[in-house]
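Student: Sequence and predicted model, in that order:
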Amino acid sequence: MTDRERTDQEPRWDRDFVQEVMTRSELLELLADRPRTARELADQLEMARSTVHRAADALEAHGLVEKPADRFESTGLGDVVADELRTFRTNLEAARRIEPFLNTIDDSAPELPIEHFTDATVTCSGHRQAHVGIKRITELIEATDSLRMFSSIISPLYVDVARREILDGMEIEVIFDQQVIEIILEQHVEEAMEAFETGRFEVYVAENVPFELFLFDERVGLAAHDESGIARAFVETTDAGARTWAESLYAEYAADTDAFRME
């Protein structure tokens, strides 16, 4: 086979392989769990046995399935592909769940470990309920004993609830970009001074904060804002993997900050 022939044929094989895998994914995943007869497959997939045989034959042609006796079973390659299909499906479900957040953040934002957001709760703000996301965030601030966060925006609602909770004993460590610091100095000086005096409010300055990240006691929160500063989507989860990722991301930004002090 010449190099030109190989180049022409390999993409076609890839397309055929992927098409069969996606079309027969349910059958392949069933066989990856354990070998099954054609009747068992037909019953579980609710299809005719003749259709099952055709589908299994197609997968067998690609080395994904074999039939050493009276049962179909997955090959080693079939097992790997089935695992990848499950991961793919999980990631798709998670991406659809947090779609409002993904569609609002900037393209340059850090990549999310989508697989850890399958069970996330998403609060979306609409035209008639523009502040429902911020309301949920303030509820979680009130319910936590400590908070670490970074943000490129600041809401008067945040200022009020954070000041009140700090005076009541809560500890807050926050990373703001320079624009937020300027807003604090212009509009919230008295509240910030009062919070600083408690010793429980630490502020750091960073550049290019991608979205809002909240590390509450029990959960992780992510908020995406539109150009007017409204939190269009707030994502929250208690997933341990999401927590690990969020802790790492926060530490990454914290390592490149300067402490801010009121003078």
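Tutor: The structure has been received and is ready for your questions. Residues are numbered from 1 along each chain as shown.

Student: from here on, contacts and neighbour counts on C-alpha atoms
Tutor: Fine.

Student: Asp168 - how many residues pack around it?
Tutor: Per other C-alpha atoms under 10 Å, the neighbour tally for Asp168 reads 11.

Student: What separation is there between it and Leu31?
Tutor: 58 Å (C-alpha to C-alpha, to the nearest Å).

Student: Next: Ile141.
Tutor: Distance of Ile141 to Leu31, computed by C-alpha to C-alpha: 47 Å.

Student: Please compare the two by neighbour count and tell me which comes out ahead.
Tutor: For Ile141 versus Leu31, the count of surrounding residues by other C-alpha under 10 Å is larger for Leu31: 25 against 22.

Student: Can you name the helix or strand that that one falls in?
Tutor: Per DSSP states H and E, Leu31 falls inside helix 25-33.

Student: put this beside the first:
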Amino acid sequence: MQDHGTAGTDLLVGLVKRSPVLAELRSGRLDRREFGRRLDVSIATSYRLAGWLTERDLIADSDGAFALTALGEVIADVASGFETDVRTALRPAAATPDLLADLIRYSAMLEALGEEPLDRRELERRLNVSRATSHRYTRSLEELNAIERADGGFALTALGAAVTDAVSTFETNARIALTLAPVLEAIRETTPDFDIGVFADATVTSAEHGDAYGPMARFVSLLEETETVRGFDTFSIAPTYVGEFQQRILDGMETEIIDPPAVTENVMDNYPEKCVQVCASEHFALLIHDDLPYGLVIFDDRVGIGVRETDARTLRAFVDTDSAAAREWAEAVYGFYRQKAVRLETFTKKGLREAMAAARRGDRAHVVGAVQHLPGSARRGTATRDNS
């Protein structure tokens, strides 16, 4: 996974150390008293645990009871899978939360030794750790039979390779889940059995570190490599009036976009010339849907999700992948919303009102219906600057 801005080791350690709390909540909501009783901790400790998890949007307090959020459900599943993988690899050793946390701390050392055997001095140099820390880590990993001494240095054992894979899978899936957190609720509403692992090899472009336009730049770079684009609420990722997006459409990139009515009206009001240019193109089809959950885009070879905080104006991240499983998921979700969308036949305020009225009436002449993968066969709308 390539990632510009990811969850640090301390957060991942915190997640696995508190995973028993998430596991308890998998069975349903718990009030404060039952929450403390199930965990067998003091009231003060239960409040600290609940506070930490609530601050990170893993649980929510509703009417005096705690429940998992969508992010909490995913992290609970990811942590459970991590525990199972480690327990399977280390039999008969118990995969306690403390052990899982230690393995995350040892992650960099495991990865380094997975590439090649290294002596202690080289380990310390590569990992930038003290001699005392390297001794502590290697001693613990030797006790687990995860590493062994070889030619004056250390090498991974077969068991260590399995543990390294388990740690890597957990870190990748947890970081993807944390990145997708603002849209996970919507994703799980449309796809209850959504597997975060389909984005395991994703490229994550974050707006952190002062690069507010990094996610949109990543989207634009993918536009340059594709001949077709389908998506919904792509305005939240990169509006169609953005120069690069507009030019690709005018150059022949087959494009089908589903947008909320308010977005379409905004473009008509504020960018009329650009709206006319794009909407009149034979390569562009615009559909309307008034309840879109997040930004989704399907390119020739990749699919992507735009991640935006509620009411935020800029993207938090753009997550894209060439995973076949992710593409299958994206096609299904896009098809679901496309089937209920309304094609905008005339790019005017009047045309927009008529389209939405047709949708409310259930007029099948305007509702798109069966999924079409490209707009080429769709009847084109006409573009005018009539704002009536």
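Tutor: Yep, that arrived. A quick note: this is a predicted structure, and the numbers were derived from the prediction, not measured.

Student: follow-up on the earlier one: can you list the helices and strands that the very next helix or strand once past the helix holding Leu31 of the first structure packs against?
Tutor: As assigned by DSSP H and E, the chain's next helix or strand after helix 25-33 of the first structure is helix 38-45. If you count contacts as 3 or more C-alpha pairs under 8 Å, 6 or more residues apart in numbering; DSSP states H and E, helix 38-45 of the first structure packs onto helix 25-33, helix 49-61.

Student: in the longest one, what counts as buried?
Tutor: Okay, so that is helix 49-61 of the first structure. 49, 52-53, 55-60 (16 or more other C-alpha atoms under 10 Å).

Student: Just the closest of those to Glu84 of the first structure, please.
Tutor: Checking the buried residues of helix 49-61 of the first structure against Glu84 of the first structure by C-alpha to C-alpha gives Leu59 as the nearest, at 15.7 Å.

Student: Was I right to think that closest one contacts Val18?
Tutor: No - Leu59 of the first structure is beyond contact range of Val18, at 10.7 Å (criterion: C-alpha atoms under 8 Å).

Student: residue ranges of the strands in the first structure, please?
Tutor: Under the criterion DSSP state E, the first structure contains strands at 65-66, 73-74, 121-124, 146-151, 171-177, 201-206, 212-215, 220-225, 231-237, 258-260.

Student: looking at the ones you listed, which is buried most?
Tutor: Most buried of the strands of the first structure, by mean neighbour count (mean count of other C-alpha atoms under 10 Å): strand 73-74, with a mean of 26.

Student: in the second structure, what residues pair with it?
Tutor: When the second structure is aligned by TM-score structural alignment, strand 73-74 of the first structure has no counterpart there.

Student: Show the contacting residues for the most centrally placed residue in the first structure.
Tutor: For the first structure, the residue nearest the mean C-alpha position is Ile114 (3.6 Å; C-alpha atoms, centre = their mean). Residues in contact with Ile114 of the first structure (C-alpha atoms under 8 Å, 6 or more residues apart in numbering) are 91, 94-95.

Student: ok, those in the second structure: which stay?
Tutor: Among the contacts of Ile114 of the first structure, the ones whose aligned partners also stay in contact in the second structure (both residues aligned by TM-score structural alignment, their matches' C-alpha atoms under 8 Å) are Ala95.

Student: will you turn the contacts of Ile114 of the first structure into a markdown table that also has neighbour count and distance to Ile105 of the first structure?
Tutor: Shown next, in a markdown table, are the contacts of Ile114 of the first structure (neighbours: other C-alpha atoms under 10 Å; distance: C-alpha to C-alpha, whole Å):
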| residue | neighbour count | distance to Ile105 of the first structure |
| --- | --- | --- |
| Asn91 | 18 | 18 |
| Ala94 | 19 | 16 |
| Ala95 | 19 | 13 |
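
Student: So which of the contacts of Ile114 of the first structure belong to helices?
Tutor: Assigned to helices by DSSP state H, the following of the contacts of Ile114 of the first structure qualify: 91, 94-95.

Student: would you list the residues you listed in CSV and tack on distance to Glu186 of the first structure?
Tutor: Formatted as CSV, those follow (distance: C-alpha to C-alpha, whole Å):
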residue, distance to Glu186 of the first structure
Asn91, 43
Ala94, 40
Ala95, 39
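
Student: Check those residues against Gln129 of the first structure and report the nearest one.
Tutor: For these, the residue nearest Gln129 of the first structure by C-alpha to C-alpha is Ala95; the value is 23.6 Å.

Student: For the aligned partner of the closest one in the second structure, which residues are in contact?
Tutor: Under the alignment (TM-score structural alignment), Ala95 of the first structure pairs with Asn173 in the second structure. By C-alpha under 8 Å, 6+ apart, Asn173 of the second structure lies in contact with 78, 196-197, 199-200.

Student: what separates Asn173 of the second structure from Asn266 of the second structure, distance-wise?
Tutor: Remark: distance between Asn173 of the second structure and Asn266 of the second structure (C-alpha to C-alpha) = 37 Å.
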